[in-house]
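Enquirer: Next one to model:
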Amino acid sequence: MSSSSTSLAISENETPLDNIEQLELLPGVYDNYEGVIVEMKDPMDPNEFGSLLRASLSQWKQLGKRGIWIKLPIKLANLIEVVVKEGFVFHHAEPDYLMLVRWISETTNSIPANASHRVGIGAFVMNSNREVLVVQEISGKFKGTGVWKLPTGVVNEGEDICEAAIREVKEETGVDAEFVEVLAFRQSHRSFFTKSDLFFVCMLQPRSFAVQKQNSEIEAAKWMPIDEYADQTFVKKNSGFDYVAKVCLAKANNNYTGLSAIPTYSSSGKKTYLYSKLDI
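Expert: Got it, this is the predicted structure:
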């Protein structure tokens, strides 16, 4: 038996059909949706892999399985063609692997689509002198425009919105800050290739004030009077930026309440944040 294959035992929750023998199958685990997840790890001859894949698909179909997932690390890229020839399609990819999927059931395909959104933050940081922390970027659409904007960035995988805002402010300006609340958020489409974007405007309280710009991404960074920031021609001519500036001004004038990050816990103890005006 190959080190890359195994006999996939039928779990206690499965009801085997009549006359199904225990066959040598690709390594896999059953998911909660009548699917199978195969995570390939070891090298395998493409012809041997193809034979095992076809045998596995046949038995999984008899068992009533539906979505079949195959995860191929980049070192096994030579197996991609074999999988595609068996009717699989690309679902998503990361730097170190490709995930392919095939719906083998006669029922309606209910495979969930790949992630539809990217998440970003903008950080509104204001000191006691009503000065807001702003930057000019080295690259991107604002390069060379002279526009002063809020520090922005993308939320990393597994990172909370509130933590991302703190990190981006520190990276771009060197300022330590504490998350206060989400002031507003915006959804836009086809922002990153075909993906949509969720952008959260967050208010932070500065804990340090010396500005040290990030040389790789930031042309300049400084504290600017909030009224001067809001009065920039670019801001006033672009409704999205103008509205965000108005929200920030309202908050600065104590006429606006955002959403606080409320820690909550699942039954398994997993911590997540609920953003709400109600702090219980």
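
Enquirer: Please count neighbours and contacts with C-alpha atoms only from this point.
Expert: Fine.

Enquirer: Spell out the residue ranges of the strands in this protein.
Expert: In the chain, the strands defined using DSSP state E lie at 29-30, 36-39, 67-73, 89-94, 97-103, 117-125, 131-137, 152-154, 177-192, 195-206, 218-225, 260-265, 271-276.

Enquirer: Pipe those strands into JSON lines and attach distance to E171 per row.
Expert: Formatted as JSON lines, the entries for the strands of the chain read as follows, by distance: least, CA to CA, whole Å:
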{"stretch": "strand 29-30", "distance to E171": "41"}
{"stretch": "strand 36-39", "distance to E171": "36"}
{"stretch": "strand 67-73", "distance to E171": "32"}
{"stretch": "strand 89-94", "distance to E171": "24"}
{"stretch": "strand 97-103", "distance to E171": "29"}
{"stretch": "strand 117-125", "distance to E171": "12"}
{"stretch": "strand 131-137", "distance to E171": "12"}
{"stretch": "strand 152-154", "distance to E171": "10"}
{"stretch": "strand 177-192", "distance to E171": "11"}
{"stretch": "strand 195-206", "distance to E171": "14"}
{"stretch": "strand 218-225", "distance to E171": "10"}
{"stretch": "strand 260-265", "distance to E171": "22"}
{"stretch": "strand 271-276", "distance to E171": "23"}
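
Enquirer: before we go on, could you also do this sequence so I can check it against the first one:
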Amino acid sequence: MKIVNTVAEVREQVKEWRKQGLTVGLVPTMGYLHEGHKSLIDRAVADNDRVVVSVFVNPMQFGPSEDLESYPRDMDRDAALCEDAGASLIFHPEPSEMYHDDFSSFVDMSTLTGGLCGKTRPIHFRGVCTVVSKLFNIVTPDRAYFGQKDAQQLAVIRHMVSDLNFGIEIVGCPIIREEDGLAKSSRNTYLSPEERKAALVLSRSLKLGKKLIEDGEKDARKVIAAIRGEIEKEPLAKIDYVEIVDWNTLEPVESTEGEILTAMAVYIGKTRLIDNFIK
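Expert: Model prediction:
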């Protein structure tokens, strides 16, 4: 496995692989990798001859008061995980490599991005779409892999790929959880022991909502109210949103019938965590 820092090096390596007739998978990440990321790399290795993992904390998707500077980073640890999982190449650029001084082109979307996380993170998805588009143009993969934990991001990327004719297969992979149910996240490292225990309210409340739907509850408002009620029992939790939306359009729904996404963002102390399930 190689680690490279420049666009030119990635393109040269991919060019060599293409000459050999090899398929290429891409796993975009912001680093500080965990078992959730490893599951994406494992799937990519199974599906493709070669796998590129990008490790880049993208400044464009962070708002002014968000955690860009404090976002956890550990390149040695990331490299070890990638190598163990069978990745072929890590692309680890500096921000200046991705965004030159007079950078002024962006990829934006007028649907799917206004609700859920987009309500409180208004510039986030423009940053996501821009950096992912750049990675697609740099790596030119056959397939790219994204986790369901960031369900809105997965939906946005799929829509962008269709709109812009990238010709890349987008593969969504299941949420990976701790044994006690907490969804794996790089931001879990921010939690104190007390907050880590309190964070279980996310998966616990979603489990309650899922059971209500499975038991036949069709009124989305009642399911949302039950989920919110469970979260509000936890003193350290502050709800950003709890919503049930159509999985294809991300528009709110009144009924739990059809393919729906039940999603939440909750602050545990100062740490914003997300979780969801798709039915």
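
Enquirer: Mind telling me the TM-score for this superposition?
Expert: Comparison of the two superposed chains (TM-score structural alignment, normalised by the length of the second structure) gives a TM-score of 0.21, and 100 aligned residues with a CA RMSD of 6.4 Å.

Enquirer: The strands of the first structure: which one's closest to N47 of the first structure?
Expert: strand 67-73 (16.0 Å; CA to CA).

Enquirer: got the buried residues for the helix or strand containing G127 of the second structure?
Expert: Following DSSP states H and E, one finds G127 of the second structure within helix 124-139. Taking 16 or more other CA atoms under 10 Å as the neighbour-count basis, helix 124-139 of the second structure is seen to contain the buried residues 124-136, 138-139.

Enquirer: Would you confirm that R143 of the second structure contacts L26?
Expert: Yes - the pair R143 of the second structure / L26 is scored as a contact, 6.3 Å apart, by CA atoms under 8 Å.

Enquirer: Can you verify my assumption that I268 of the second structure contacts E195?
Expert: Yes - I268 of the second structure lies in contact with E195 (CA under 8 Å); the separation is 6.2 Å.

Enquirer: of the two, who's got more company?
Expert: Remark: of I268 of the second structure and E195, I268 carries more neighbours, 27 against 18, as counted by other CA atoms under 10 Å.

Enquirer: Chain neighbours aside, what residue packs nearest to that one?
Expert: Once its chain neighbours are removed from consideration, I268 of the second structure has its nearest residue in A237; the separation is 4.8 Å (CA to CA, 6 or more residues apart in numbering).

Enquirer: Now for P193 of the second structure, how many residues are close by?
Expert: Neighbourhood size, P193 of the second structure [other CA under 10 Å]: 10.

Enquirer: any idea how far S133 of the second structure is from D47 of the second structure?
Expert: As judged by CA to CA, to the nearest Å, S133 of the second structure and D47 of the second structure stand 21 Å apart.

Enquirer: no no, K207 of the second structure
Expert: As it turns out, when the distance is counted by CA to CA, K207 of the second structure lies 31 Å from D47 of the second structure.

Enquirer: Ok, V128 of the second structure next?
Expert: Here V128 of the second structure is placed at a distance of 24 Å from D47 of the second structure (CA to CA).

Enquirer: again with F277 of the second structure
Expert: As for F277 of the second structure, its distance to D47 of the second structure is 25 Å (criterion: CA to CA).

Enquirer: who has more neighbours, the two?
Expert: Applying other CA under 10 Å to F277 of the second structure and D47 shows that F277 carries more neighbours, namely 20 against 15.

Enquirer: For the more buried one, which non-adjacent residue is closest in space?
Expert: Counting by CA to CA, 6+ apart, T262 is the residue found nearest to F277 of the second structure once chain neighbours are left out, at 5.4 Å.
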